[in-house]
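Student: only the shape, not the letters, is given here:
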């Protein structure tokens, strides 16, 4: 009985993997972004961590796209939630999070089908969440940047809801 359960589980996992698009992310000149400033990490280490964490968020959307669909994203600018301020005493700065310092990102994207035909594209699309402190959001634990993750999740969900990005077959 246990062997059949494992075989069934493996078959379900294999079938779920069959329906997946591909997402690639390119970070263009991250040193020039509006706000990718650390508080208690090195600048390079923080920048690399932010790009890695948000890159994983974008790449996760491939699981929500049909097989063969490719979404290519170029991040042009990033402004993290909050504002970094120097501390008067000590070496570490502090990030002040207030509703006037909302997260935002500027991207280019191209969405292609399996044959390479462009389904949708945008240049300098502004993604922002001006109500980031008002909405309820339970952190996923996938990233330490939960305001930015929620902003991107809302953007992707809205693209699928409006039909710009295709959904998985039901």
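Tutor: On my side now, so go ahead. All values derive from a computational prediction rather than experimental measurement. Numbers count the residues shown, from 1 in each chain.

Student: C-alpha only now, for contacts and for neighbours.
Tutor: Noted.

Student: distance of residue 132 from residue 34?
Tutor: 18 Å (C-alpha to C-alpha, to the nearest Å).

Student: which one of those two is surrounded by more residues?
Tutor: residue 132 (21 against 14; other C-alpha atoms under 10 Å).

Student: let's verify the more buried one: helix, strand, or coil?
Tutor: Here residue 132 is coil, with the state taken from DSSP: H, G, I helix; E, B strand; the rest coil.

Student: would you mind measuring from it to residue 99?
Tutor: Distance from residue 132 to residue 99, by C-alpha to C-alpha: 7 Å.

Student: now swap in residue 169 and tell me
Tutor: Taking C-alpha to C-alpha, one finds residue 169 at 38 Å from residue 99.

Student: before we move on, what about residue 166?
Tutor: Taking C-alpha to C-alpha, one finds residue 166 at 33 Å from residue 99.

Student: below is structure B, check it against A:
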């Protein structure tokens, strides 16, 4: 009897509420405009950038999407905030971020509720005022400017489960 009760509790724990799923894939990432440090070993690798971008999409999706929703994202191009500047006494150079060098992430997306596609399209997340709206001093993790433009894109596209009636 006790085993049956434990098995039932374990089943309930595993069944829990459905969580929104976000799938991310990248098309020809080696051709992206600017997604890695090309000047030396001290900067961000393409693999690191893609892993962090995947984590950002999944984190934002889990906050904004309903439990019965899933989002498929196909990233077509990444242009990180700023530009690389070789030299400056560092082994791999330096990334210079100015208000004229906003991040730009181009992607296609499909939002599903159950098995039905309810929204899809191709979009570019960017913000020419990115330096006014994102403060890296209070950010955790890397790609804080990119995270900020994607956070704003998610907020505009998906008001979140609490905002649905």
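Tutor: Thanks, I have it. Note that the structure is a prediction, hence the values are computed from the model and not measured.

Student: what's residue 75 of the second structure aligned with over in the first structure?
Tutor: Aligned by TM-score structural alignment, residue 75 of the second structure pairs with residue 75 of the first structure.

Student: count the residues that sit near residue 70 of the first structure.
Tutor: Neighbours around residue 70 of the first structure, by other C-alpha under 10 Å: 24.

Student: so what's it closest to, chain neighbours aside?
Tutor: The shortest distance from residue 70 of the first structure to any non-neighbouring residue, by C-alpha to C-alpha, 6 or more residues apart in numbering, is to residue 22 (4.7 Å).

Student: now the strands for the second structure?
Tutor: All strands of the second structure, identified by DSSP state E, fall at 21-26, 69-79, 83-85, 94-96, 104-113, 116-126.

Student: and those, which is most packed in?
Tutor: Mean neighbour count (mean count of other C-alpha atoms under 10 Å) peaks for strand 69-79 among these, with a mean of 21.

Student: once aligned to the first structure, how far is that strand on average?
Tutor: Following superposition, strand 69-79 of the second structure is found to deviate from the first structure by 0.3 Å on average (mean C-alpha distance after the TM-score superposition for the first structure).

Student: now do that strand against strand 104-113, angle only.
Tutor: Between strand 69-79 of the second structure and strand 104-113, the angle comes out at 170 degrees (axes from the mean of the first three to the mean of the last three C-alpha atoms, to 10 degrees).

Student: what residues does strand 69-79 of the second structure touch?
Tutor: 20-29, 31-35, 61, 103-114 (C-alpha atoms under 8 Å, 6 or more residues apart in numbering).

Student: next, the angle strand 116-126 makes with that strand.
Tutor: Using the same axes, to 10 degrees: strand 69-79 of the second structure against strand 116-126 is 30 degrees.

Student: residues in contact with the nearest residue to residue 60 of the first structure once chain neighbours are set aside?
Tutor: In space, and not counting its chain neighbours, residue 60 of the first structure is closest to residue 23: 7.8 Å by C-alpha to C-alpha, 6+ apart. Contact analysis of residue 23 of the first structure by C-alpha under 8 Å, 6+ apart lists 58-62, 70-73.

Student: what residue in the second structure is paired with residue 23 of the first structure?
Tutor: Using TM-score structural alignment, residue 23 of the first structure pairs with residue 22 in the second structure.

Student: ok, now how distant is its match from residue 152 of the second structure?
Tutor: From residue 22 of the second structure across to residue 152 of the second structure, the span is 17 Å (C-alpha to C-alpha).

Student: what sits against the residue nearest to residue 42 of the second structure when sequence neighbours are not counted?
Tutor: Leaving aside its chain neighbours, residue 42 of the second structure sits nearest to residue 92 (5.1 Å; criterion: C-alpha to C-alpha, 6+ apart). Counting by C-alpha under 8 Å, 6+ apart, residue 92 of the second structure touches 37, 39-43, 86.
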